[in-house]
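> quick one, what's the 3D model for this:
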Amino acid sequence: MPSWLGLYYDEPIELVRGTGRRVVDGEGREYLDFFGGLLATMVGHDVQEITEAIREQAGRLLHSSTLYLIRSQIELAERIARHSRIPDAKVFFVNSGTEAVETALLLATQRRGSNQVLAMRGAYHGRSFGTVAATGIRGWSATSLSPLNVTYVHNGYRYRSPFGGLDDAAFTAACADELRTIIETSTAGDVACMLAEPVQGAGGFATPPPGFFTAMKEVLDEYGIPLVSDEVQSGWGRTGRAFFAMHAFDVTPDAITFAKGLGNGVAIGGVVAGPELMDCLTANSISTAGGNPLATAAGIATLDYIRDHDLQRNADEIGRRLAGGLRAIAADRPLIGEVRGMGLMIGVELVVPGTREPAPGAAVRVMEEARERGLLIGRCGLYGNVLRIVPPMTVTAEETDEALGVLREALAAAEKEVAR
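Next comes the predicted model:
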């Protein structure tokens, strides 16, 4: 395996089976999973309705390609198009979030005849040549070479922003003014699109104020610049406030990319956009495996499960419980600089106590301490100092309280290590 393929923990673990929100490693030890396969296992492990849909489809046909009609692909596309709120929307399926964003960039640059793209500081959009170019995190930028001309704008992250001391309205206005200035001074016009995560994932769950994207979209509309919402991590109701997170900001984007949780672990991704954008390609294009029968059957079963069990409401209610519990812990733990997020996308930024200096070593230590106590979480942020807490949308109040107890102990133990 390549040297740059990182693994969590000093002694990496192999997960061999799971049920609900619990997983078991190769040595038989059980963990409460609050990472969900990097947000992909969205409704939990071994969900029978989804497992049966996959098994049934596998017994009929695994593959055919987009050169043939695929009933489940069309049915899933119709549902996603309705949820997108984009007029006359069309959907193209791929195999991952990276490929979804790459497709959106292809469409936008072709439509506008420009390789100029606006992206957000702290953004992560994938690991391919084009998506790395649009990524605004040094630690995930593998090369300076690029097929795009990218200009970065403010992402709504207030904790370290020079605008951070302003109230919501003034902060939003300052970011919108900066966007307008950047368009006027740092681009040559005809910008292909602005690419934005409503809640940034790898960037540390930066969560802007409620009116932020409304103001940014108004500026984009002045210049005719399409907005592409990267919902690879935030879609399907995980934020608790909308099926797609950008809708929680009262904004309908021009295109939406999606992936991860839609298949609940089965690889799937895609783009939904209006016909002017989606139909702009003049060359032939197909997808060998995108929208394959197995993946789209899993996608339909996952959306059914979310709807039938009202999981968006659960994400909102349990998310508030989890965030509230973490803020209560933060009151006694100077290691915590900020708790932020929406629904079941929560970040805990760790700092050197008494400062705002990032504490990535403490984040590593908290993860190790949590694992020793039977809890799996992730890590992210510009400096690797943000705990990523993203349980499946089926998580219960009891499991949330259990995780909070573990995190309280893990943070206390890590704080002692930092103080040495």
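> from here on, contacts and neighbour counts on C-alpha atoms
Noted.
> now do the SS call for the closest residue to residue 315 other than its chain neighbours.
Leaving aside its chain neighbours, residue 315 sits nearest to residue 240 (4.8 Å; criterion: C-alpha to C-alpha, 6 or more residues apart in numbering). At residue 240, secondary structure determined by DSSP: H, G, I helix; E, B strand; the rest coil is coil.
> check contacts around residue 240.
312-317, 319, 342-344 (C-alpha atoms under 8 Å, 6 or more residues apart in numbering).
> alongside the first, I'd like the structure of this one:
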Amino acid sequence: MSDLLARHRAVMPNWLALYYNEPIEIVSGKGNRVVDANGKSYLDFFAGILTNMIGYDVAEVRDAVERQIATGVVHTSTVYLLRGQVELAEKIARLSGIPDAKVFFTNSGTEANETALLLATYARKTDQILAMRQSYHGRSFGTVAVTSNRSWKNNSLSPLNVHFLHGADRHLTQFRGMSDEQYIAACVDDLRHVLATAVGGDVAAIIAEPIQGVGGFTMAPDGLFRAYQEVLAEQGILFISDEVQTGWGRTGSSFFGIQNHGVTPDMMTFAKGLGNGFAVGGVVARGDLMDNLHAVGLATFGGNPVAMAAANATLDYVLDHDLQANAAKTGAIIIDGLREAAPRLPVVGDVRGKGLMFAVELVGPDGSPSPELAAKFMEETKKLGLLAGKGGLYGHTIRMAPPLTLTEEEAREGLGIIVTALESL
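Okay, the predicted model is just below:
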């Protein structure tokens, strides 16, 4: 493994992060567990950054992909009809609830968000965008502009004119102790003030994650985005919901994260879990917005036949097995268990989550964020056989999102490992 690590460091960029003091190579997987090159097994609570949505070695997905490969056609591009692409778009358009919806497929969430920003700025004829503080929307030039986390921004150059809003930052002094209603009212006041002072002329759209992924699963209280949408609608400002991490029933309480707020957005972006590991992303938007562009467009690899076979099989599996309900049930076991344990664990600053998307903030004796404890937690859970992820504005948040196929027994097993690791800290 040390040889592979040395080879990695020789040819891969230094900024390509690796977890653990001794990084692992995952060589096999089955169900919700993976095995590394040393033969050690792990219960996977990070799922390839929320991407292996229904676990590993799923027969339905494997068979669908093998059938497509057996045809000899793994690529044609979008200049030809693609049956699997049309079938998947029909399902997503129906599930989205967006009127007269149309779908465009990409290879990633970054590409999907770039497309949504293009659609919005073109439709509204302005480069002004509203985004949320602590957000993350991708690593490309445009998506970095709407990302509000200094750790993920290489420069301030931008093709967009962006203004950042409150909504997931209740830890700030001015918001502490507020009820949900009071916090929503304060954020709406701030939105109106931004629209009255910071912008010049029309604004194209707001782009927001219902639950902030890289931000450490911080989230606005349910109803905030409905209140925002009511204000934005007064000026015709569009709403883009970034569902790259919150889509497909992961929150348990709704199929898309924005639905927890009672909002039907103008566009939703998606990626990650839809292909259960195969590269697929996209935008589902109002038909008039999608059709509005005047220039010719295509996607060479977006929506390719193999990815579409995997995505159709994955989405069918999620719906046929009601994995949204399973996320609600198994997520409650873990989140409730963590909240019950938190009062006796002084290193825990906060526990939050919805469904199978939950996080633990780690803090020092004075209550300040502790990325050092987060790093120690990662090493402890690795020893105990569980894979987790890190995030948060200060790198002190453990974020976890197991496959939606997690069983109740595995939920309790994972909870036990997490609590044991926290106790060891």
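> where does the TM-score land?
In this superposition the chains share a TM-score of 0.97, using TM-score structural alignment, normalised by the length of the first structure; 413 aligned residues with a C-alpha RMSD of 0.9 Å.
> quick one: the counterpart of the residue nearest to residue 315 of the first structure in the second structure from residue 169 of the second structure, how far?
Residue pairing (TM-score structural alignment): residue 240 of the first structure is matched to residue 252 of the second structure. Distance, residue 252 of the second structure to residue 169 of the second structure, by C-alpha to C-alpha, to the nearest Å: 23 Å.
> go on, residue 45 of the second structure?
25 Å.
> neighbour-wise, which of these two wins?
Taking neighbours as other C-alpha atoms under 10 Å, residue 45 of the second structure and residue 169 compare with residue 45 leading, 24 against 18.
> what residue, apart from its backbone neighbours, is nearest the more buried one spatially?
In space, residue 45 of the second structure is closest to residue 402, 4.0 Å off (C-alpha to C-alpha, 6+ apart).
> now the end-to-end length of stretch 371-389 of the first structure.
Span of stretch 371-389 of the first structure from end to end, C-alpha to C-alpha: 13 Å.
> need the contact list for residue 211 of the first structure.
Contacts of residue 211 of the first structure (C-alpha under 8 Å, 6+ apart): 168-169, 172, 249.
> which one in the second structure is aligned with it?
Counting by TM-score structural alignment, the partner of residue 211 of the first structure is residue 223.
> same check, this time on residue 201 of the first structure
In the second structure, residue 201 of the first structure lines up with residue 213, judged by TM-score structural alignment.
> if we can go back for a sec, quick check: the residue nearest to residue 315 of the first structure vs residue 387 of the first structure, distance?
From residue 240 of the first structure to residue 387 of the first structure the distance is 20 Å (C-alpha to C-alpha).
> do a quick rundown of the strands in the stretch 151-300 of the second structure.
161-165, 205-208, 211-212, 218-219, 238-242, 267-270, 281-286 (DSSP state E, counting those that start in this stretch).
> just those strands: most buried one?
A comparison of the strands of the stretch 151-300 of the second structure by mean neighbour count, using mean count of other C-alpha atoms under 10 Å, puts strand 267-270 on top with a mean of 29.
> so what's residue 196 of the first structure up against?
Under the criterion of C-alpha under 8 Å, 6+ apart, the contact list for residue 196 of the first structure reads 119-120, 123, 227-230.
> if we use 10 Å, what do you get?
Counting by C-alpha atoms under 10 Å, 6 or more residues apart in numbering, residue 196 of the first structure makes contact with 118-121, 123-125, 134, 153, 155, 213, 227-231, 246, 253, 256.
> which residue lines up with residue 375 of the first structure in the second structure?
In the second structure, residue 375 of the first structure lands on residue 386 (TM-score structural alignment).
> again with residue 107 of the first structure
Checking TM-score structural alignment: residue 107 of the first structure goes with residue 119.
> any idea which element its match lies in?
Here residue 119 of the second structure sits within helix 109-124, counting by DSSP states H and E.
> tell me what that helix is packed against?
The contact analysis (3 or more C-alpha pairs under 10 Å, 6 or more residues apart in numbering; DSSP states H and E) places helix 109-124 of the second structure against strand 101-106, strand 128-132, helix 141-145, strand 205-208, strand 238-242, strand 267-270, strand 281-286, helix 287-290.
> among those, which is nearest residue 20 of the second structure?
helix 141-145 (26.2 Å; C-alpha to C-alpha).
> give the contact list for residue 35 of the first structure.
21, 41-42, 375-379, 388-392.
> quick one: the helices in the stretch 201-350 of the second structure?
Secondary structure of the stretch 201-350 of the second structure (DSSP state H, counting those that start in this stretch): helices at 224-233, 287-290, 305-320, 323-341.
> so the second one matches what in the first structure?
So the one you mean is helix 287-290 of the second structure. Aligned by TM-score structural alignment, helix 287-290 of the second structure falls on residues 275-278 of the first structure.
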